[in-house]
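Asker: what follows is a protein structure lacking sequence information:
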């Protein structure tokens, strides 16, 4: 499917698992959490119940590590029938602190690509999650200088993107979004007549997964690394 990118004036980049490693740390934390609660349930049940709790709390807490920690604490209490020790609760809180203190590990080719495109396009960062944590990661990344605008969204649905583009006075046809999530970084943009490129990460949160039916007939490109974007837009 041929897609014309000649009208693009602004390129938006997702942050987590597009510019730097993120989901890997959540998977590691889930394993630690499962080990802490292994006397109460099987690891598979612990993982499933934690995910259910995250989904239940999503409208209230939103995305990010702090929301994840609150869901872990609540899940631990319920799965242990409120018998979990204060020591275990403290260990769960420390899992969250360790996640917040992780170094920012840039993915391959990120700075090269941002430097290349910042000479021709306006670049924006459009991510979701906890504001303080995302600001911290961006500062540690050293990438702030490449972005004309930075937006931490409460969610990434059509309405969120439409408001962002209106605020920045960008026509959908002039905007290209780059990200690892089909659900958050690709389909909402296609649905508002903007453009999107999918750059898969090796692991995807279950909440971000979509069916083949949802992507069928949608006009977007998938590339294996950000570096391929240079050739795609040349």
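Answerer: That came through, no problem. Computed from a predicted model, the values in this text were never measured in an experiment.

Asker: drop to CA atoms for contacts and neighbour counts, all remaining ones
Answerer: Fine.

Asker: skipping its backbone neighbours, what lies nearest the residue sitting furthest away from the middle of the chain in space?
Answerer: In the chain, residue 83 marks the outermost C-alpha relative to the chain mean, sitting 33.7 Å out by CA atoms, centre = their mean. Nearest residue to residue 83 in three dimensions, chain neighbours excluded: residue 77, at 6.9 Å (CA to CA, 6 or more residues apart in numbering).

Asker: the residue farthest from the centre of the chain - that's part of a helix, no?
Answerer: No - secondary structure assignment places residue 83 outside any helix; it is coil (DSSP: H, G, I helix; E, B strand; the rest coil).

Asker: can you list contacts of the longest strand that the chain contains?
Answerer: Criterion DSSP state E: the longest strand present in the chain is strand 122-128. If you take CA atoms under 8 Å, 6 or more residues apart in numbering as the criterion, strand 122-128 is touched by 9-16, 63-64, 117, 146-156.

Asker: just the residues you listed: which are in helices?
Answerer: residue 117 (DSSP state H).

Asker: now, of the contacts of strand 122-128, which are buried?
Answerer: 9-16, 63-64, 117, 146-147, 150, 152-156 (16 or more other CA atoms under 10 Å).

Asker: quick one: the residue nearest to residue 83 from residue 61, how far?
Answerer: 18 Å (CA to CA, to the nearest Å).

Asker: how about residue 13?
Answerer: Residue 13 sits 24 Å away from residue 61, taking CA to CA as the criterion.

Asker: then residue 178?
Answerer: Where residue 61 is concerned, residue 178 sits at a distance of 26 Å (CA to CA).

Asker: show me what contacts the nearest residue to residue 205 once chain neighbours are set aside?
Answerer: Spatially, and ignoring its direct neighbours in sequence, residue 205 is nearest to residue 23 (7.0 Å; CA to CA, 6+ apart). Neighbouring residues of residue 23 by CA under 8 Å, 6+ apart: 16, 17, 203, 204, 205.

Asker: secondary structure element holding the residue nearest to residue 83?
Answerer: Element membership for residue 77, per DSSP states H and E: helix 65-79.

Asker: angle of the next helix or strand after that helix against helix 65-79?
Answerer: Using DSSP H and E, the helix or strand that directly follows helix 65-79 along the chain is helix 86-100. With axes from the mean of the first three to the mean of the last three CA atoms, to 10 degrees applied, the angle from helix 86-100 to helix 65-79 works out at 160 degrees.

Asker: show residues contacting helix 86-100.
Answerer: Under CA under 8 Å, 6+ apart, the answer for helix 86-100 is 25-26, 29, 32-33, 36, 65-66, 68-69, 72-73, 76, 133.

Asker: top of the residues you listed by neighbour count?
Answerer: The most crowded member of the contacts of helix 86-100, judged by other CA atoms under 10 Å, is residue 72 (28 neighbours).

Asker: for comparison:
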């Protein structure tokens, strides 16, 4: 392929195609309620975030790691005195998260249907393999993707590899997602386009500065604007 014509578009899944972070926030609030006798909600949230950050390299991304971090937080905050009944409640909350219904965001299906056939569409998501496969199946969007990649993390090297595997390399590829840190910045570093579609809720560990000076950075208010963007950049 010559020039810079796009051939491949990667899409993030959680909070780009369907709601996800809201379930974490609700469960975090539930944990704060369980530990109300030991600490205020703000302190519980802070300690939980610290545990999640510590445990990423061990448990990876996803609900199972989040559940283990909640248990660890409960033990730490209670000084090891948290009752088994509370641990059982935390485990139940984690199981409920793994069973929550998948609710696609507005204009997602319509946009994917318009792009399918004109571009190679690749779902690129990180997290627990079984849970991400479940959510994709329940979303009803799987048939619109040419490939699905569930990865342990998203780095520039990840995008270089995946866009070479499923397309014509990063220069002819675009990554679309709600996370500047995982979806946008590393895709641009790899040589591709990075399109930020913000979600009202974004995990604190996914925050990053927008690369506003990068010529291949774009920000959209919603996914429905992607088709027009693709027309503009050719």
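Answerer: It's in. Note that the structure is a prediction, hence the values are computed from the model and not measured.

Asker: TM value for the aligned chains?
Answerer: Between these two chains, after superposing, the TM-score reads 0.94 (TM-score structural alignment, normalised by the length of the first structure); 228 aligned residues with a CA RMSD of 1.3 Å.

Asker: map the residue farthest from the centre of the first structure across to the second structure for me.
Answerer: Alignment note (TM-score structural alignment): residue 83 of the first structure maps to residue 81 of the second structure.

Asker: how close does that match sit to residue 71 of the second structure?
Answerer: Residue 81 of the second structure sits 12 Å away from residue 71 of the second structure, going by CA to CA.

Asker: again with residue 5 of the second structure
Answerer: 49 Å.

Asker: likewise residue 20 of the second structure?
Answerer: 21 Å.

Asker: for residue 181 of the second structure, what are its contacts?
Answerer: 206, 207, 208, 209.

Asker: just give the number of residues close to residue 162 of the second structure.
Answerer: Neighbour tally, residue 162 of the second structure, other CA under 10 Å: 18.

Asker: mind listing what's buried in the helix or strand containing it?
Answerer: Taking DSSP H and E as the definition, residue 162 of the second structure sits inside helix 156-166. By 16+ other CA under 10 Å, the buried positions in helix 156-166 of the second structure come out as 156, 158, 159, 160, 162, 163, 164, 166.

Asker: can you tell me what sits against it?
Answerer: Helix 156-166 of the second structure is contacted from outside by 8, 120, 122, 147, 169, 170, 173, 186, 187, 188, 189, 190, using CA under 8 Å, 6+ apart.

Asker: type out the PyMOL command that picks the buried ones from those.
Answerer: In PyMOL syntax, the buried subset of the contacts of helix 156-166 of the second structure is picked out as below (16+ other CA under 10 Å):
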select buried, resi 8+120+122+169+170+173+186+187+188+189+190
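
Asker: from the contacts of helix 156-166 of the second structure, which two are the most distant?
Answerer: 147 and 189 (22.3 Å; CA to CA).

Asker: for stretch 8-24 of the first structure, the distance to its chain's centre please.
Answerer: Distance, stretch centre to chain centre, for stretch 8-24 of the first structure: 8 Å (CA atoms, centre = their mean, to the nearest Å).

Asker: where does that stretch end up in the second structure?
Answerer: Using TM-score structural alignment, stretch 8-24 of the first structure lines up with residues 6-22 of the second structure.

Asker: again with stretch 137-152 of the first structure
Answerer: Going by TM-score structural alignment: stretch 137-152 of the first structure matches residues 135-150.

Asker: tell me the spacing between residue 57 of the second structure and residue 143 of the second structure.
Answerer: Taking CA to CA, one finds residue 57 of the second structure at 32 Å from residue 143 of the second structure.

Asker: re the thing from before, want to throw the contacts of helix 156-166 of the second structure into a markdown table with distance to residue 47 of the second structure?
Answerer: Below are the contacts of helix 156-166 of the second structure laid out as a markdown table (distance: CA to CA, whole Å):
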| residue | distance to residue 47 of the second structure |
| --- | --- |
| 8 | 40 |
| 120 | 42 |
| 122 | 36 |
| 147 | 38 |
| 169 | 41 |
| 170 | 38 |
| 173 | 39 |
| 186 | 28 |
| 187 | 31 |
| 188 | 33 |
| 189 | 32 |
| 190 | 34 |
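
Asker: just the closest of the contacts of helix 156-166 of the second structure to residue 218 of the second structure, please.
Answerer: Taking CA to CA as the measure, residue 188 is the one of the contacts of helix 156-166 of the second structure closest to residue 218 of the second structure, at 10.5 Å.

Asker: in the second structure, where's the longest helix?
Answerer: Under DSSP H, the helix in the second structure containing the largest number of residues is helix 41-59.

Asker: and that helix, which residues are buried?
Answerer: Those would be 41, 44, 45, 47, 48, 49, 51, 52, 55, 56, 59, for helix 41-59 of the second structure by 16+ other CA under 10 Å.

Asker: which residue numbers in the first structure go with that helix?
Answerer: Under the criterion TM-score structural alignment, helix 41-59 of the second structure matches residues 43-61.

Asker: average offset of the matching stretch relative to the second structure?
Answerer: Its matched residues in the second structure lie on average 0.5 Å from stretch 43-61 of the first structure after superposition (mean CA distance after the TM-score superposition for the first structure).

Asker: quick one: distance of that stretch to the chain centre.
Answerer: So, by CA atoms, centre = their mean, the centroid of stretch 43-61 of the first structure is 17 Å from its chain's centroid.

Asker: name the residues that touch that stretch?
Answerer: The contact list for stretch 43-61 of the first structure (CA under 8 Å, 6+ apart) reads 30, 34, 35, 37, 38, 67, 68, 71, 72, 74, 75, 79.

Asker: are any of the residues you listed buried, and which?
Answerer: Buried members of these, scored by 16+ other CA under 10 Å, are 30, 34, 37, 67, 68, 71, 72, 74, 75, 79.

Asker: could you work out the most separated pair of those?
Answerer: Maximum pairwise distance in these, criterion CA to CA, is 19.0 Å, between 37 and 67.

Asker: wait, what's in contact with residue 214 of the second structure?
Answerer: residue 188.

Asker: look up how far residue 205 of the second structure lies from it.
Answerer: 22 Å.
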